[in-house]
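> give me the fold of what follows.
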Amino acid sequence: MTGLLHHSHPWTGREVEDTLTGRRGILRALAPDGDSPRPVAWLRPPGGGTEWTTGPEALANPAPITPHTRPRARKR
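You can find the predicted model right below:
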């Protein structure tokens, strides 16, 4: 976990496919939604817009890592 009940995920900050909806979005967080303790994936459309949630198991096909999408080093 990384704080605020968020879970770390190697694809955070990258565009991924939500296989349940067929949509692509930026993975913003893996965190609980409401009172449910089970984390969900929070996605935002690449150009901005309303976030949506999906199950972490529905994430697939991450965009390649580029200098712009390279994950940040974790602070220690």
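> use CA for all of it now, contacts and neighbours both
OK.
> nearest residue to the middle of this protein?
For the chain, the residue sitting closest to the mean C-alpha position, by Cα atoms, centre = their mean, is L27 at 2.3 Å.
> now do the helix or strand containing that one: everything it contacts.
Take DSSP states H and E as the rule and L27 turns out to sit in strand 23-32. Outside strand 23-32, the residues within contact range by Cα atoms under 8 Å, 6 or more residues apart in numbering are 5-9, 11-18, 38-46, 56.
> for comparison, sequence B:
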Amino acid sequence: MLHRDHPWIGRDVEDTVTGKRGTLRAIAPEGDKRPQIVAWLQPHGGGTEWTTDPGALADPAPITSDTLPTP
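This next block holds a predicted model:
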């Protein structure tokens, strides 16, 4: 599926474009004719995912023993 590895997948991050925080779910292509690599984020408590430029990700939540990312 062309997903990319990223050390923040599964962590709470800030999208500096929108100012929103969400869980980074994937770094993957979006689009049919000329796919762009985007970051897929899910809002806290569920809801509609949104995409942003991977370069817009910032301020990841620290990893603690009870917030380990899932493999």
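> got a TM-score for the pair?
Here the TM-score for the pair of chains, by TM-score structural alignment, normalised by the length of the second structure, is 0.89; 70 aligned residues with a Cα RMSD of 1.3 Å.
> which position in the second structure aligns with the residue nearest to the centre of the first structure?
With TM-score structural alignment defining the correspondence, L27 of the first structure maps onto L24 in the second structure.
> tell me where the second structure has strands.
Shown for the second structure, the strands assigned by DSSP state E span residues 12-15, 21-30, 36-42, 50-52, 57-58.
> pick the most buried one from those strands.
strand 12-15 (a mean of 22; mean count of other Cα atoms under 10 Å).
> so it matches what in the first structure?
The alignment of strand 12-15 of the second structure onto the first structure (TM-score structural alignment) spans residues 15-18.
> again, but for stretch 60-67 of the second structure
Counting by TM-score structural alignment, stretch 60-67 of the second structure lines up with residues 62-69 of the first structure.
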